[in-house]
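In: I'd like to go over a predicted model; first the sequence, then the structure.
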Amino acid sequence: MKKPAELVFIPFAGISHLVSTVEVAKLLVSRDDHLFITVLIMKSPLHSNLETDAYIESIKTSSQKRIKFINLPKPNVDFTNITVNAFRKAFIESHKPYVREAVTELAESTESAPRLAGFVIDMFCTTLIDVANEFGVPTYMFFTSNAGFLGLLFHLQTIHDEHDVEITELKNLETELVLPTFVNPFPPGALPSVLMEKEGAATFVNYARRYRETKGILVNTFSELESHALRSLSSYGEIPPVYPVGSILKLKTEDDAPEGSDQARQKTDIIEWLDGQLPSSVVFLCFGSMGSFDEDQVKEIACALEQSGHRFLWSLRCPPPKGKLADPSDYTDPAGVLPDGFLERTARIGKVIGWAPQMAVLAHPAVGGFVSHCGWNSILESLWFGVPIATWPMYSEQQMNAFQMVNELGLAVKISVEYGGSVNSTAEEKQMLLSAEEIVRGIRELMEPGSDIRKRVKHMSEMSKTTLLDGGSSYSSLGRFIDQIFL
């Protein structure tokens, strides 16, 4: 007879990592009555935590009783004037004492408490493997990105450690790269921007080394979507078992804007506007929680939307102050950065907004295309609802995601694959400007009715749902992971 087992989940701070982590936790406890999960919540000192707090409160009142949440104290550490990679490292290190204390209390709570069966850490939290080792339990990882990126990291770590290749030099290659993760030759310019800086390359190579220490890796993808990338993982030597368990999404959108909040009012206004549009007539532009543009690029986008002839919903965000690591915010008055008269001329066909309830928008039948930064959660959401993507990557692994969607899978049209830089690039390093003509071409191709891409996206949408049902590939993969917990 099975004995109750408890897993400690530790997501990285940030709503996108938190939501997918909690959703996979909910899926696990729904599959096995003997599983209990405690989620340790880290709060970001650099970004607003209002969305995180609202989400946690909604989950506490609606989720299964076998999931509980513990808010960890905020560390007394100065994180100002720090790069993204240095912040991640220092932030996680500073939480080690709090994780150790919380798990100690769990383990000693009562004699009848479930046995501590392991940690499930975020892809950025590898230093917490040390804490799991102190408790004598295994560490598993939840990789919130895709199998292609996981394979790329293992590949780069292998060539760095075994062949002494300097990762940052790959961007200077004049020939395309041949990578096991991809069928097609890979352009060096589409390598994740974070890996093209010495600090970022060293950080992610070390992540990949430590991934090998885990006992299993859950990946938010599914076999039908990334069959080649998943098969290629076997070429990287000894790595832990990989469990594709996606798509892991928060499909209920009722709690993405707390009742009575400004966001709730904004969401109502957006959905009412979409209700007045024809099916598949609106192109939705949204660039993630950290996506924003300078004024020159904003004007090119505006000109493109006017020229395209399509109805649009545009999430336009104000960049943070130069040199400050923070999220974009809503404009007080977006007219100040838009071409003169743009809002008046497009009032009947378009809507410019700030924050967007992305999942609810993609689920709306009026939306026929998505101009996206190609964050992995956004890709999975768009595929789930059968909405084709036009790729406009901005940072992190998004360039690689865009290449995969366009060149590998044929599930997106290209506006750009190599646009953007790292989150902390200087203004001088981010001068790439996409013209209105390039953007118009991408939007028109995206919105073409009956296109082959639209048909392939619809087919993949159906696959993304059936794979989670009993007998589906992700359902079976999650079952194998649960079996591993109780060995």
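Out: Structure's in. What do you need?

In: Please make it C-alpha for all contacts and neighbour counts, starting now.
Out: Fine.

In: which residues sit against the top helix by length along the chain?
Out: Criterion DSSP state H: the longest helix present in the chain is helix 84-107. Applying Cα atoms under 8 Å, 6 or more residues apart in numbering, the contact partners of helix 84-107 are 8, 40, 42, 70, 72-73, 75, 77, 79, 113, 115-116, 124-125, 127-128, 131, 199-200, 203, 325, 423-424.

In: Next one for the comparison:
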Amino acid sequence: MNKVELVFIPSAGVGHLVSTVEIAKLLISRNERLSITVLTMKLPSDFGASPSTKPPPPQEAEAEVEAETSRIRFLELKPDGDVPTVPSPTFLFSFISMHKTHVRDIVQNIVRCESTRLAGFVIDMFCTSMIDVANEFGLPTYVFFTSGAGFLGLMLHLQTLRDQHNQDITEYKDSDAELAVPSFENPVPAKVLPSVVLDKEGGSTASISIFGRLREAKGIMVNTFTELEPYAVKSLSDANDVPPVYTVGPILDINSDKRADDAVLDWLDDQPKLSVVFLCFGSRGSFDGDQVKEIAYALERSGHRFLWSLRRPQPKGKMGSPSEYSDFNEVLPEGFSERTAGVGKVIGWAPQVAVLSHPAVGGFVSHCGWNSTLESVWCGVPVAAWPLYAEQQMNAFELVRELGMAVEIKMDYRKDFRTAEAVVVTAEVIESGIKKLMDSDGEIRKKVEEMKERSRMAVAEGGSSYVSVGRFIEDVMGNID
């Protein structure tokens, strides 16, 4: 029997690549005829991860996957032309489109192979420009949507407002308005809309157009599970103009535990159960000195044990990941380290899954990136929401208001990476959020514990996501049978 191949095109960035690799591994484990080619893009050094970022670089991650299976291969794409060096709201979209020519050449070679039947493209949510290439070959396109169903519904709704009702979405910038969005049960405050859709310099037009093309896909795999977002999933299923949605999550890199820092885990071993609040803000999350001091004051006053991942911001105008401090005392309040030595630990990069899995951790102050959100659910750790950028404000809103699974520190907080400007959140606000988060008898903790069990049931044989993955594979195989 001929081999059946899918071409995966993830967006540039570690978070998107990791979840793409995990869904690829899951798919080939469920069907022995299936093989996958992953086409990766490498961001310029000014935009990508810094050398101090701890997770393995893509080539090492690829080597790990290839050791597990010979049915996933990785090819690095080359851009056609000079990559822009100045950050802009539309940089990622134009950068992705610059790889079309190389994608076309690679796919042409796969099509010529007599032993392989190419069943379609699976593209990242930001890579909808690649639908053009798939169409040239008469191939169907599927989407792997690395965020949640609520956010998917929002972006499709914004496109409808713009294209069918002539609304200028950027008018919601700094507005107190609330929107009725089909994928959310509660009205959505304009203040939590993603910054890019409010950007008047072209980001709004480009992003809404990119996401609007999701409607052209044959199907959309969403990294969520029905039990987590029942209202959003039903709204998408009921919509007449949305392709079939496959809830396949949570898709997580649980094996990242093996890259854990023993010193961090040893420290946690010495702490009482559910006593530690963990602060971590993702691969790009960092704060300037004034905000760092407010966090430190809040932690000290709260009286709770803490593990704090603290990293140095990039200079203004740089888009890369934060770097590591050689000495935390250069940014922490004077005497803080000595006063909190018995109850807290400040670290650089954090082995997040390993930490969240530890029984000593009782709460997670998080930027609410979708991968981090799913990890907190999987590990049963309640969240205090402090979003920074991208769709994180929407995720925070969903966790706090829609699902009742998080407390708020500042749901509408934004950090502009082009200017490094952001409002300073006071120690009083942060301390209040931490105390609510660590309430041992809270209703939120009970909800998160219940969802932890449901997340594991969803991916087990017969669970909602397990069944949905099977339906997706049937659809793919139907393209060539």
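Out: Structure's in. What do you need? These numbers were taken from a predicted model, which means no experiment stands behind them.

In: residue ranges of the helices in the stretch 1-150 of structure 1, please?
Out: Secondary structure of the stretch 1-150 of structure 1 (DSSP state H, counting those that start in this stretch): helices located at 15-31, 50-62, 84-107, 129-134, 147-163.

In: in structure 2, what residues pair with the shortest one?
Out: Residues 131-136 of structure 2 are where helix 129-134 of structure 1 lands when matched by TM-score structural alignment.

In: what's the average distance of the matching stretch to structure 1?
Out: Relative to the matching residues in structure 1, stretch 131-136 of structure 2 has an average distance of 1.1 Å after the fit, by mean Cα distance after the TM-score superposition for structure 1.

In: List the buried residues in that stretch.
Out: 131, 133-134 (16 or more other Cα atoms under 10 Å).

In: and which of those residues is nearest to residue 457 of structure 2?
Out: residue 131 (33.8 Å; Cα to Cα).

In: didn't that closest one look like it was pressed against residue 141?
Out: Yes: with contact defined as Cα atoms under 8 Å, residue 131 of structure 2 and residue 141 form a contacting pair (6.3 Å).

In: Touching both of those two, which residues are there?
Out: Shared contacts of residue 131 of structure 2 and residue 141 (Cα under 8 Å, 6+ apart): residue 217.

In: and the contacts of helix 84-107 of structure 1, which are buried?
Out: Among the contacts of helix 84-107 of structure 1, the ones that count as buried by 16+ other Cα under 10 Å are 8, 40, 42, 72, 75, 79, 115-116, 124-125, 127-128, 131, 200, 203, 325, 423-424.

In: List the contacts of the counterpart of residue 242 of structure 2 in structure 1.
Out: Counting by TM-score structural alignment, residue 242 of structure 2 corresponds to residue 239 in structure 1. By Cα under 8 Å, 6+ apart, the residues touching residue 239 of structure 1 are 211-212.

In: Residue 239 of structure 1: which element?
Out: According to DSSP states H and E, residue 239 of structure 1 maps onto no helix or strand at all.

In: With residue 230 of structure 1 instead?
Out: Element membership for residue 230 of structure 1, per DSSP H and E: helix 227-232.

In: same check, this time on residue 390 of structure 1
Out: Per DSSP H and E: residue 390 of structure 1 is located in strand 389-391.

In: Show the subsequent helix or strand relative to that strand.
Out: Going down the chain from strand 389-391 of structure 1, the next helix or strand is helix 398-403, by DSSP H and E.

In: average offset between that next one and structure 2?
Out: Counting by mean Cα distance after the TM-score superposition for structure 1, helix 398-403 of structure 1 comes out at 0.6 Å.

In: which residues of structure 2 does that helix align to?
Out: Under the criterion TM-score structural alignment, helix 398-403 of structure 1 matches residues 392-397.

In: quick one on the thing from earlier: and the buried residues of stretch 131-136 of structure 2 as a markdown table, adding distance to residue 413 of structure 2?
Out: Shown next, in a markdown table, are these (distance: Cα to Cα, whole Å):
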| residue | distance to residue 413 of structure 2 |
| --- | --- |
| 131 | 34 |
| 133 | 38 |
| 134 | 39 |
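
In: so which of these comes closest to residue 431 of structure 2?
Out: Residue 431 of structure 2 lies nearest to residue 131 out of these, by Cα to Cα, at 47.2 Å.

In: For the match of residue 242 of structure 2, give its distance to residue 141 of structure 1.
Out: 12 Å (Cα to Cα, to the nearest Å).

In: any shared contact partners between these two?
Out: Shared contacts of residue 239 of structure 1 and residue 141 (Cα under 8 Å, 6+ apart): residue 211.

In: And what about residue 460 of structure 1, helix, strand or coil?
Out: Secondary structure, DSSP: H, G, I helix; E, B strand; the rest coil: residue 460 of structure 1 is helix.

In: in stretch 55-62 of structure 1, what's buried?
Out: Neighbour counts using 16+ other Cα under 10 Å place 55-56, 59 of stretch 55-62 of structure 1 among the buried residues.

In: Check stretch 325-335 of structure 2 too.
Out: Across stretch 325-335 of structure 2, burial judged by 16+ other Cα under 10 Å covers 328, 331-333.

In: export those residues to JSON lines and tack on distance to residue 280 of structure 2 and secondary structure?
Out: Compiled in JSON lines, those are given as follows (distance: Cα to Cα, whole Å; DSSP: H, G, I helix; E, B strand; the rest coil):
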{"residue": "328", "distance to residue 280 of structure 2": "15", "secondary structure": "helix"}
{"residue": "331", "distance to residue 280 of structure 2": "17", "secondary structure": "coil"}
{"residue": "332", "distance to residue 280 of structure 2": "16", "secondary structure": "coil"}
{"residue": "333", "distance to residue 280 of structure 2": "19", "secondary structure": "coil"}
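
In: and of those residues, the nearest to residue 257 of structure 2?
Out: Using Cα to Cα, these come closest to residue 257 of structure 2 at residue 328, 24.9 Å.

In: Please give me every residue in contact with the closest one.
Out: By Cα under 8 Å, 6+ apart, the contact set of residue 328 of structure 2 is residue 346.

In: Give me the mean distance between the helix holding residue 230 of structure 1 and structure 2.
Out: Averaged out, helix 227-232 of structure 1 is 1.0 Å away (mean Cα distance after the TM-score superposition for structure 1).

In: and that helix, what does it pack onto?
Out: The helices and strands touching helix 227-232 of structure 1, judged by 3 or more Cα pairs under 8 Å, 6 or more residues apart in numbering; DSSP states H and E, are helix 147-163.

In: Which residues outside the helix it packs on are in contact with it?
Out: Outside helix 147-163 of structure 1, the residues that touch it by Cα under 8 Å, 6+ apart are 143, 165-167, 179-182, 204-206, 208-209, 219, 221, 226, 229-230, 232-233, 236, 397, 400, 404.
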